[in-house]
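Trainee: sequence first, then the predicted structure:
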Amino acid sequence: MRKFWTSIFLVYVSITMGACSYVRMTMGEVRLSLSPAHRQDAEAIKQANPDECGVLMGSIVSDKSTGVMFAIVAFSEDLLNIKPADFNILSEPGPYMLYVPRGRYRIVAFADFNKNRVFDQNELVGRLNNPGIVAVDRGQVISGLDFSVAGKGSNYVESPVDIQLPDTTEVVKKAINQGGAVRLDDRIFSREYGSMGLWSPAQFIHELGVNIYAPEKYDNGKIPILFVHGSGGTPRDWEYLAGNIDRTRFQLWFFFYPSGLRLETISGLLYENLSFLYKTYGFSTLYITAHSMGGLIVRSFFNRYALEGPPYSVKLFVSISTPWNGVESAQLAPEKSLFKGPPVWQDLAPESPFLKTLYHHHLPSELNYYLFFGYRSYKVFVKKAEDGVIALESQLYPTAQSEATKCFGFNENHASILSCKNVVEQYVQVLRAC
């Protein structure tokens, strides 16, 4: 199973790409026929330098393999001795995600047709042939790597890749497009995983992936509201606000991602997740609400939205306590320091290249954007107005204000603003007006 700063009954949607939806398997000890040292270099890069990694995404298509387990494997063409840089287990044909160091890769698929709980070397059932070799750069998200699987394996892979499943395999099937379900109090939404996503994004991805979760199966009669948490957060941060939304009119989606990654990468994962959901359900309208750093991710998402013009329309965007001009504390770890912090700090630093390009494209003309901000600090001594984490001048960055339909301020700190009755009342009024 795959898992991804401080910073309800749900269904997964992932794009793992948050997030397309991914069927993950609790692997426990996954044994390959090569020694642990064989994968150490790829794993070491992912753990120590997530900024050097990218994401490969696609789908396995097959109508003849019901009940058969699949393994999607990425072989590096650059690391010594062609070997798996990452693999993804699927309980049925569907979307997959691979998190790999930048480089060149061949992607192949195995199917456990003999059901011996081992993906044998002679159970190779598919190769990605177009392109045959995929080159991924740092922070890049490459999607559309789809291929079909037909019939039983007849080819033999020339690398040692036997992947054995444990005796007690738990298939996790919680993505919204897979019909699964999970509650907001599920353990995967614990603070532990939020912290993991910030400080160990590779481990987060390995255990959870990047998914979108929902409290119920898709209903084409309800407008989806997508919630995007902030640094070190989880979908559970939205529990109070989500509990006060009219569920007869709206359905709730929650994007869960590793917040330590670069913001443009996360934004790309969000975009691909939503693209996959559109292909699955064909929704026409979407509302988005984001807290803190999540607002930056969504604003970056709108830049790609402007360039590619997706077939669905985002009609509402509400940002809450977003650092539109960055966070001063993100500059505390000097560039040459032994402690550099998570990659995302580079983007959150005021005047970062990411922030300088954030407003390159206008928000959609059909969009209503509301800016919520807080101004109560829990600190005794403060040099400037803030909410305890984000400076007021960053929350009210002039360019962001100029884009807003209206701004609303609340006497709340960075965390309490999500559990404030006045905030909920104003938010509900905004929903009613749309």
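Mentor: Sure thing, it's come through. What you are looking at is a predicted structure, and each value in this text was computed from that prediction instead of being measured. Numbers count the residues shown, from 1 in each chain.
Trainee: CA atoms for contacts and neighbours, from now on please.
Mentor: Noted.
Trainee: for stretch 115-133, measure first residue to last.
Mentor: 30 Å (C-alpha to C-alpha, to the nearest Å).
Trainee: other residues contacting that stretch?
Mentor: 68, 70-71, 104-113, 145-166 (C-alpha atoms under 8 Å, 6 or more residues apart in numbering).
Trainee: how about 7 Å then?
Mentor: Residues from elsewhere that reach stretch 115-133 (C-alpha atoms under 7 Å, 6 or more residues apart in numbering): 104-112, 147-149, 152-157, 161-165.
Trainee: do the same with stretch 171-191
Mentor: By C-alpha under 7 Å, 6+ apart, stretch 171-191 touches 8-14, 21-26, 91, 213-218, 234-236, 280.
Trainee: repeat for stretch 45-65
Mentor: Residues from elsewhere that reach stretch 45-65, judged by C-alpha under 7 Å, 6+ apart: 93-102, 136-150, 200, 202, 261, 343.
Trainee: among the residues you listed, which are located in helices?
Mentor: residue 202 (DSSP state H).
Trainee: any quick ChimeraX command for the buried ones out of the contacts of stretch 45-65?
Mentor: Per 16 or more other C-alpha atoms under 10 Å, the buried members of the contacts of stretch 45-65 correspond to this ChimeraX selection:
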select :93,94,95,96,97,98,99,100,101,102,136,137,138,139,140,141,142,143,145,146,147,149,200,202,261,343
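Trainee: picking up where we left off before, just the buried ones from the contacts of stretch 115-133?
Mentor: Among those, those classed as buried by 16+ other C-alpha under 10 Å are 104-112, 147, 149, 152-153, 161-165.
Trainee: so which of those residues are in strands?
Mentor: If you go by DSSP state E, those have 104, 105, 106, 107, 108, 109, 110, 111, 147, 163, 164 in strands.
Trainee: same list, those residues, but as CSV with distance to residue 246 please.
Mentor: Formatted as CSV, these follow (distance: C-alpha to C-alpha, whole Å):
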residue, distance to residue 246
104, 48
105, 46
106, 47
107, 44
108, 45
109, 43
110, 45
111, 44
147, 40
163, 46
164, 46
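Trainee: the host helix or strand of residue 355 - contacts with which helices or strands?
Mentor: Assigned by DSSP states H and E, residue 355 falls within helix 353-356. Of the remaining helices and strands, none touches helix 353-356 by 3 or more C-alpha pairs under 7 Å, 6 or more residues apart in numbering; DSSP states H and E.
Trainee: just how off-centre is that helix within its chain?
Mentor: Centroid displacement of helix 353-356 relative to its chain, using C-alpha atoms, centre = their mean, to the nearest Å, is 21 Å.
Trainee: who touches that helix?
Mentor: For helix 353-356, the external contacting residues (C-alpha under 7 Å, 6+ apart) are 325, 347.
Trainee: the stretch 51-200 of the chain: helices as residue ranges?
Mentor: 191-199 (DSSP state H, counting those that start in this stretch).
Trainee: quick one: the strands in it, in order.
Mentor: If DSSP state E, counting those that start in this stretch is used as the criterion, the strands of the stretch 51-200 of the chain fall at 53-61, 70-76, 84-90, 95-101, 103-111, 118-119, 124-127, 134-136, 141-142, 147-148, 163-164, 170-172, 182-183.
Trainee: turn those into TSV, including distance to residue 290.
Mentor: Output for these, formatted as TSV (distance: least, C-alpha to C-alpha, whole Å):
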stretch	distance to residue 290
strand 53-61	23
strand 70-76	33
strand 84-90	29
strand 95-101	24
strand 103-111	33
strand 118-119	41
strand 124-127	39
strand 134-136	29
strand 141-142	22
strand 147-148	34
strand 163-164	39
strand 170-172	27
strand 182-183	20
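Trainee: try this one side by side with the last:
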Amino acid sequence: MMKHIQINSCSPKAMLRPFRISIDGRSILSVIMCFVFSGCAFMALEKDIALLEQRAHLQGTISNPSPHQKPIIVLAYQLLDADKKLVAYHVQHRPGIFQFIRIPGRYRIAAFEDANEDLVYQPTEWAGYVGNGSILTVKPGEELLHLDLTLKPPDEVTLAEAPNLTSPATKAQLDFSKIQAGEIVSIEDPRFSQENGKQGLWEPIQFLRQVGGGVYFLEPFDSEKIPVVFVHGAGGHPGNWASLIHQLDRTLYQPWVFYYPSGLRLNLCAEFLAEKLRKVFIGNKLNKNKIVVMAHSMGGLVSRSLVNMIVEEDVEQKFRVLFLTLSTPWGGHQAAQMGV
């Protein structure tokens, strides 16, 4: 069940400041400089978006019938002519959804249960391959979303690559390792800055690599409190919500903030939010089936897909969602006519 309330205002602080324009030499120069530097920013953003649209989305679900239930290492190998290179990996503390965002190419995806938690595969550990080790040929922008994998006992599967993630020769990166799902932070966290919010708008890939983003808690999880998920707008950051969060009744509600690079396509931002909330809910069970989503501007468009997903999946209508949006451009924005 979902209820939506739209509030028309310019920002989370709900303040408008009067301004005046004067036309003189310095003003004209400022306008010219603004267009020059904005043009550079648009070129950088266009490059990032073009790169993202070339990248493929590999996603699947891992099942682990092992009796040990230890962390799972998911590995992405790229096949380059006669060479095979480990290009990315995930560490998952429980079975479930995994995903990689990679450039086009030929890949093989493997996984093993790290029974002694040393990041080194031993032949005595449960393991498996997607498609029994078949090669995945990935095209630009392709989405392979059903790459399911079930770990098998060591007498059935052995990883020929024998991955050792502690070796200096291993140059693979933990795929977007800075992306969080449930980290406890302060609303004054230095990552929540205007500079980073701007980077998320104009350089979304660099934002994911350097800042990360995700869903953050502002206090330890409490199953009795109703989550309020705050979603910022274009070029924003969670700190924009500080004044509202400070006035929240913390005896009834627990604030969560979603931090994302707003320069990504809307559908990617929405998938990003949905995936991180899924991980949060997997590890934290609510006694009260209620959630509040509070979104500003573009954040409302990002959140709409999440809210629709909750409503569609909740066939018994046991989950109640209050969806509050602030100045969300449901009918589009006039800046779109200028190519913004």
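Mentor: Thanks, I have it. Remember, predicted model here, so these are calculated numbers, not experimental data.
Trainee: which strand or helix spans residue 324 of structure 2?
Mentor: strand 320-326.
Trainee: and that strand, how far from structure 1 on average?
Mentor: Following superposition, strand 320-326 of structure 2 is found to deviate from structure 1 by 1.5 Å on average (mean C-alpha distance after the TM-score superposition for structure 1).
Trainee: tell me which strands and helices that strand is in contact with?
Mentor: Against strand 320-326 of structure 2 (3+ C-alpha pairs under 7 Å, 6+ apart) you get strand 2-7, strand 290-296.
Trainee: same thing but 8 Å
Mentor: Using 3 or more C-alpha pairs under 8 Å, 6 or more residues apart in numbering; DSSP states H and E, the elements in contact with strand 320-326 of structure 2 are strand 2-7, strand 290-296, helix 298-313.
Trainee: mind checking which of the ones you listed is nearest residue 256 of structure 2?
Mentor: strand 290-296 (9.4 Å; C-alpha to C-alpha).
Trainee: contacts for the closest one next, please.
Mentor: 11-12, 226-233, 300, 303, 319-328.
Trainee: let's see that with 6 Å instead.
Mentor: 226-233, 319-326 (C-alpha atoms under 6 Å, 6 or more residues apart in numbering).
Trainee: which of the residues you listed sits closest to residue 35 of structure 2?
Mentor: Using C-alpha to C-alpha, residue 233 is the member of those that lies nearest residue 35 of structure 2, at 22.7 Å.
Trainee: map the closest one onto structure 1.
Mentor: Pairing criterion TM-score structural alignment: the partner of residue 233 of structure 2 within structure 1 is identified as residue 230.
Trainee: what sits against its match?
Mentor: Residues in contact with residue 230 of structure 1 (C-alpha under 6 Å, 6+ apart) are 291, 292, 293, 294.
Trainee: same question, residue 31 of structure 2
Mentor: By C-alpha under 6 Å, 6+ apart, residue 31 of structure 2 lies in contact with nothing.
Trainee: before we move on, which element is it in?
Mentor: Assigned by DSSP H and E, residue 31 of structure 2 belongs to helix 25-54.
Trainee: buried ones in that helix?
Mentor: 41, 42, 45, 48, 49, 52, 53, 54.
Trainee: quick one: the third one and residue 313 of structure 2, what's the gap?
Mentor: In other words, residue 45 of structure 2. Residue 45 of structure 2 is 35 Å from residue 313 of structure 2, by C-alpha to C-alpha.
Trainee: with residue 86 of structure 2 instead?
Mentor: Relative to residue 313 of structure 2, residue 86 of structure 2 is positioned 36 Å away (C-alpha to C-alpha).
Trainee: more neighbours: which of those two?
Mentor: residue 86 (20 against 10; other C-alpha atoms under 10 Å).
Trainee: and the more buried one, how close does it get to residue 122 of structure 2?
Mentor: For residue 86 of structure 2, the distance to residue 122 of structure 2 - C-alpha to C-alpha - is 17 Å.
Trainee: and if you look at residue 54 of structure 2?
Mentor: Distance of residue 54 of structure 2 to residue 122 of structure 2, computed by C-alpha to C-alpha: 36 Å.
Trainee: with residue 234 of structure 2 instead?
Mentor: According to C-alpha to C-alpha, residue 234 of structure 2 stands 46 Å off from residue 122 of structure 2.
Trainee: likewise residue 271 of structure 2?
Mentor: 35 Å.
Trainee: out of the two, which sits in the busier spot?
Mentor: Legend: neighbour count by other C-alpha under 10 Å for residue 271 of structure 2 and residue 122, higher for residue 122 (20 against 15).
Trainee: how close does the more buried one sit to residue 332 of structure 2?
Mentor: Distance, residue 122 of structure 2 to residue 332 of structure 2, using C-alpha to C-alpha: 54 Å.
Trainee: and residue 251 of structure 2, by the same measure?
Mentor: Counting by C-alpha to C-alpha, the separation of residue 251 of structure 2 from residue 332 of structure 2 is 37 Å.
Trainee: same thing with residue 82 of structure 2?
Mentor: Distance of residue 82 of structure 2 to residue 332 of structure 2, given as C-alpha to C-alpha: 50 Å.
Trainee: the two: who's more crowded?
Mentor: Neighbour count, other C-alpha under 10 Å: between residue 82 of structure 2 and residue 332, residue 332 has more, with 10 against 5.
Trainee: tell me which element the counterpart of that one in structure 1 falls in.
Mentor: Here residue 332 of structure 2 is matched to residue 326 in structure 1, going by TM-score structural alignment. Assigned by DSSP H and E, residue 326 of structure 1 falls within no helix or strand.
Trainee: distance check, residue 326 of structure 1 against residue 114 of structure 1.
Mentor: Applying C-alpha to C-alpha to residue 326 of structure 1 and residue 114 of structure 1 gives a distance of 54 Å.
Trainee: over to residue 211 of structure 1?
Mentor: 31 Å.
Trainee: tell me which of those two has more neighbours.
Mentor: Comparing residue 211 of structure 1 with residue 114 by other C-alpha under 10 Å, the one with more neighbours is residue 211, at 33 against 12.
Trainee: tell me the secondary structure at the corresponding residue of structure 2 for that one.
Mentor: Under the alignment (TM-score structural alignment), residue 211 of structure 1 pairs with residue 214 of structure 2. Classification of residue 214 of structure 2 using DSSP: H, G, I helix; E, B strand; the rest coil returns strand.
Trainee: is it true that residue 214 of structure 2 touches residue 261?
Mentor: No: in this structure residue 214 of structure 2 lies outside contact range of residue 261 using C-alpha atoms under 6 Å: 9.7 Å.
Trainee: what's the spacing between stretch 62-79 of structure 2 and its chain's center?
Mentor: So, by C-alpha atoms, centre = their mean, the centroid of stretch 62-79 of structure 2 is 21 Å from its chain's centroid.
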